[in-house]
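Q: Output the structure for:
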Amino acid sequence: MADLFDTGAAVPEHAPPRPLADRLRPQSLAEVVGQEQVLGPEAPLGVMLASGALSSLILWGPPGVGKTTIARLLAQETDLHFVQISAIFTGVPDLKKVFEAAKLRRQNGKGTLLFVDEIHRFNKAQQDGFLPHMEDGTILLVGATTENPSFELNAALLSRAQVLVLERLDGDQLERLIQRAEQDLDTALPLTDQARRSLLEMADGDGRALLNLVEQIAAWRVDAPLEPDALSARLMRRAAKYDKSGDEHYNLISALHKSVRGSDPDAALYWLARMLTGGEDPRYLARRITRMAVEDIGLADPQAQSICLHAWEVYERLGSPEGELALAQAVTYLALAPKSNGAYVGYKAAMRLAKKTGSEPPPKHILNAPTSLMKDQGYGAGYDYDHDAEDGFSGQNYFPEGVAREELYQPVERGFERELKKRRDYFANLRAKRRET
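A: Have a look, this model is predicted:
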């Protein structure tokens, strides 16, 4: 059974040619393109290999950045037997056989590096199954995931493995891959410089996707180098990486929210467009945009909430794609609106004070007394009707007796809230005068 998962099986004599991406797979860690932040001499893997103390790892990064290749080469560098499985196709019985084979291997003096692709797809019980074999040295685990390990992996597993973040390849690194491919193919790609740059954009940071595209292009027979438009006509642009329930979802909504908060309408529109082109539900965006108005614009521009609600309603009436323009208008308005979280901060401070003071009753003078018994108990006694007071303001205390007044709402000197600050200060001064008299 172990042979099913092991690598290095003999290739039949008349097998079809290996794909370009497989032929160009690095033969040493020094040949890996990119990922200096984990492979460099002072980076985590560089230090581990230099000290001869490799620990279990979780490789977290987007597709096509070298997770499988790095795991394979780590086994090679440390003289461990390399076993690769996928969480998608491997069940508990298969795992047991892998662990049994690793135990036999260990008894014979050979360690096992178990590479688990898509490790986040294992459930909690399956993830727990790795722990005893990691602890007793039966396996050295290297897991690969495209999802945030903090959300997808058990704390117990994370405590026994170091998480290394792999990054999408940049333009220079992708260009190095193209040059390697051209050497292997012994031909230059029939592309103009601009078309070559377009090809790098199509790859979207994915080295494997790039090499697959290169292999297609190299097979074309053309009379002259292709321009970007001709290249796009022949190739389908790779869909942007976006998972509506995964890490990219949270990353992009965070980018949109912070762009609005940072008063950058151009960046805000860009992130809105990224989410919409990725397939995000516009209704979700409408909710989040309205939340931005409440949290970050607040009373500095009370109209902002209405604009967001109206944009939401317009989308519900028009649908896509026309309704999405209303969301774009709302995002633009929010980005350029004056910002204040004064009411938001004040509300959170009020919640903390409410929890701290527990069940303290209101002062009796602001309680209604509909019965004689309640009047006898002092309900409503001494209440000053504000409309009858000078300036329409009595200045009475409305906090519970024994609870010190706190200035929970701190308006800012921006937008409409500047006017609210004047009103607040006005009443604060009157209250102080009433106390003096």
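
Q: From here on, just use CA atoms for contacts and neighbour counts.
A: Noted.

Q: nearest residue to A224 other than its sequence neighbours?
A: Leaving aside its chain neighbours, A224 sits nearest to P190 (6.9 Å; criterion: Cα to Cα, 6 or more residues apart in numbering).

Q: actually A2, not the one I wrote
A: Spatial nearest neighbour of A2, excluding adjacent residues (Cα to Cα, 6+ apart): V98 at 6.1 Å.

Q: again with L140
A: Distance criterion Cα to Cα, 6+ apart; nearest residue to L140, sequence neighbours excluded, is L113 at 4.8 Å.

Q: Can you say which helix or strand has that neighbour in it?
A: strand 112-117 (DSSP states H and E).

Q: List the contacts of that strand.
A: By Cα atoms under 8 Å, 6 or more residues apart in numbering, the list of residues contacting strand 112-117 from outside reads 68, 71-72, 75, 80-87, 102, 105-106, 138-145.

Q: after it, next one along is what?
A: Moving toward the C-terminus from strand 112-117, the next helix or strand (DSSP H and E) is helix 124-128.

Q: Okay, buried residues for the helix or strand that comes right after that following helix please.
A: Toward the C-terminus, helix 124-128 is succeeded by helix 131-135 as the next helix or strand (DSSP H and E). Using 16 or more other Cα atoms under 10 Å as the test for burial, helix 131-135 gives 133-134.

Q: and the residue nearest to A224, how many neighbours?
A: Residue crowding around P190 was assessed by other Cα atoms under 10 Å; the count is 20.

Q: That one against A230, yeah?
A: No: using Cα atoms under 8 Å, P190 and A230 do not qualify as a contacting pair, with a distance of 11.2 Å.

Q: Would you do the same for the sequence below? I want to compare the two.
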Amino acid sequence: MADLFQDDPPPPARDDAPRDDAPLADRLRPRTLGEVIGQEHITGAEGAIGRMVAAGRLSSMILWGPPGTGKTSIARLLADSVGMRFISVSAVFSGVADLKKAFAEADRMAEAGQRTLLFVDEIHRFNRAQQDGFLPFVERGTVTLVGATTENPSFELNAALLSRAQVLILERLDHQALSALLDKAETLEGPLPLDEDARAALIASADGDGRFLLNQAETLYNAKIEAPLDPAGLGKFLQRRVAVYDKDREGHYNLISALHKSLRGSDPQASLYYLARMLTAGEEPLYVLRRLVRFASEDIGLADPQALSQCLAAKDAYEFLGSPEGELAIVQACLYCATAPKSNAAYAAQKAAFRSARETGSLMPPQNILNAPTKLMKDIGYGAGYSYDHNAEEGFSGDNYWPAEMEPQTYYTPVERGFERKVKERIAYWDKLRRERS
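A: The predicted model follows:
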């Protein structure tokens, strides 16, 4: 790290052009913020970084995101965009002495009118006392701190430091962003030796990590492969299992179908297997969670009302923890759904009720249950004769709530499983009272 802390001021301009023999990922490093792929929500004109750059002033920030999403590139480009001096240190290799040198040099440069952006990679690896050492220099503007971390800042960074920095979340690169990275690689190096299915499988295997994807691509280029590989050949060549996601996404839909049907069939072992297949293939965890939430309503419903709560809690836990810690919450929700009593009564009731609503149009409800906020409406009979159920015996009036032109319908038929057994008993009891009181 000695070259980062020279006593003499650095040259005013910095040549970032990579060598011709540099790794592919370095040669494709973005040269402007506009070239950063997949993080437009913060680098775009309406994003936090875009607005700061437009204003010409940066505040200290923590870049939180998975590996290979552009944290280091963004930090370098931020300094260039506002004409700041850039210093980079790594919490893995640097200690307090290195930081003191960096701060002292930043003080000298500030006196000469040159502002300093200090990029700290893996900032969460500094202990609490070391993190406290940043505070006075950040507060008086000696440096603008840009920290990078893959860990949840609320757990790993001091509250005092967090209060002086804005936390910006970098997203895992999606399929479209990773595909754009491969497009850039192919523009520079030529077509990859892959068919369309293998290219999609390579992207899926990257798990949102752009640098990993480009390293894999560079391995393929260096091998000088003549005939294009299919997914099986690619998996064998890279010595790692690669998910088969063909161009029409059949593999994707096959796996989600297998997961859904295994859950419906109350097989927790098979359900967990297909869940693992999807997540290890690079599927978006939030997509899997959306399917589990839907399953909880469609195939469990009121047979176990807690299933929906479990799935929504898993969604919250995953969004809070991220990968890989949050994936355990997804597993828990999957196992809960697989072992819960099943009922599609709510799903069937929805379809029947919606069909009936479309067929019956605009039938007026009976007048006794209409609201009457004005005198005229009361005078013409709105709300007249309404029976307040709480005043009735057993809290049940037995009134008719259906339009006069329509016979009462039965859409929801609970099953004899789980909590719906109790619901079925209640409905049967109310039907009995209704017949007696009519």
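
Q: Tell me which residue of the second structure lines up with the residue nearest to A224 of the first structure.
A: In the second structure, the residue paired with P190 of the first structure is P193, using TM-score structural alignment.

Q: residue in the second structure matching V165 of the first structure?
A: Under the alignment defined by TM-score structural alignment, V165 of the first structure corresponds to I169 in the second structure.

Q: can you pull out the helices in the stretch 1-150 of the first structure?
A: Residue ranges of the helices in the stretch 1-150 of the first structure, as given by DSSP state H, counting those that start in this stretch, are 2-5, 20-23, 36-39, 44-51, 67-78, 92-107, 124-128, 131-135, 149-152.

Q: just to revisit the earlier point, selection in ChimeraX covering whichever of the contacts of strand 112-117 of the first structure are buried, please.
A: Paste this into ChimeraX to select the buried members of the contacts of strand 112-117 of the first structure, with burial taken from 16+ other Cα under 10 Å:
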select :68,71,72,75,80,81,82,83,84,85,86,87,102,105,106,138,139,140,141,142,143,144,145
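
Q: any idea how far S266 of the second structure is from H252 of the second structure?
A: When distances are taken as Cα to Cα, to the nearest Å, S266 of the second structure and H252 of the second structure turn out to be 22 Å apart.

Q: how many neighbours does A204 of the second structure have?
A: When neighbours are counted by other Cα under 10 Å, A204 of the second structure registers 25.

Q: Give me the aligned partner of it over in the first structure.
A: Under the alignment (TM-score structural alignment), A204 of the second structure pairs with E201 in the first structure.

Q: In which helix or strand does its match reside?
A: Secondary structure assignment for E201 of the first structure, by DSSP H and E: helix 193-203.

Q: For the longest helix along the first structure, which helices and strands make contact with it?
A: Looking only at the first structure and at elements set by DSSP state H, the helix with the highest residue count is helix 417-436. Using 3 or more Cα pairs under 8 Å, 6 or more residues apart in numbering; DSSP states H and E as the contact definition, helix 417-436 of the first structure packs against no other helix or strand.

Q: buried ones in it?
A: Within helix 417-436 of the first structure, the residues that qualify as buried by neighbour count (16+ other Cα under 10 Å) are 417, 420-421, 430-431.

Q: next structured bit after the strand or helix carrying V331 of the first structure?
A: V331 of the first structure is part of helix 322-336, with elements assigned from DSSP H and E. Using DSSP H and E, the next helix or strand after helix 322-336 of the first structure towards the C-terminus is helix 342-357.

Q: What residues in the second structure pair up with that next one?
A: Helix 342-357 of the first structure maps onto no residues of the second structure, going by TM-score structural alignment.

Q: Could you check that helix and say which residues are buried?
A: Residues of helix 342-357 of the first structure classed as buried: 342-346, 350 (neighbour count, 16+ other Cα under 10 Å).

Q: Ok, stretch 336-350 of the second structure next?
A: Buried residues in stretch 336-350 of the second structure, counted by 16+ other Cα under 10 Å: 336-338, 340-347, 349.

Q: same check, this time on stretch 41-57 of the first structure
A: Neighbour-count burial for stretch 41-57 of the first structure, counted by 16+ other Cα under 10 Å, picks out 44-47, 49, 54, 56-57.

Q: Dump the residues you listed to TSV, plus distance to R180 of the first structure.
A: Below are these laid out as TSV (distance: Cα to Cα, whole Å):
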residue	distance to R180 of the first structure
P44	27
L45	25
G46	24
V47	28
L49	26
L54	30
S56	31
L57	29
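
Q: Out of those residues, flag the one nearest to M236 of the first structure.
A: L57 (35.3 Å; Cα to Cα).

Q: Just tell me what that closest one corresponds to in the second structure.
A: Looking across to the second structure (by TM-score structural alignment), L57 of the first structure lines up with M61.
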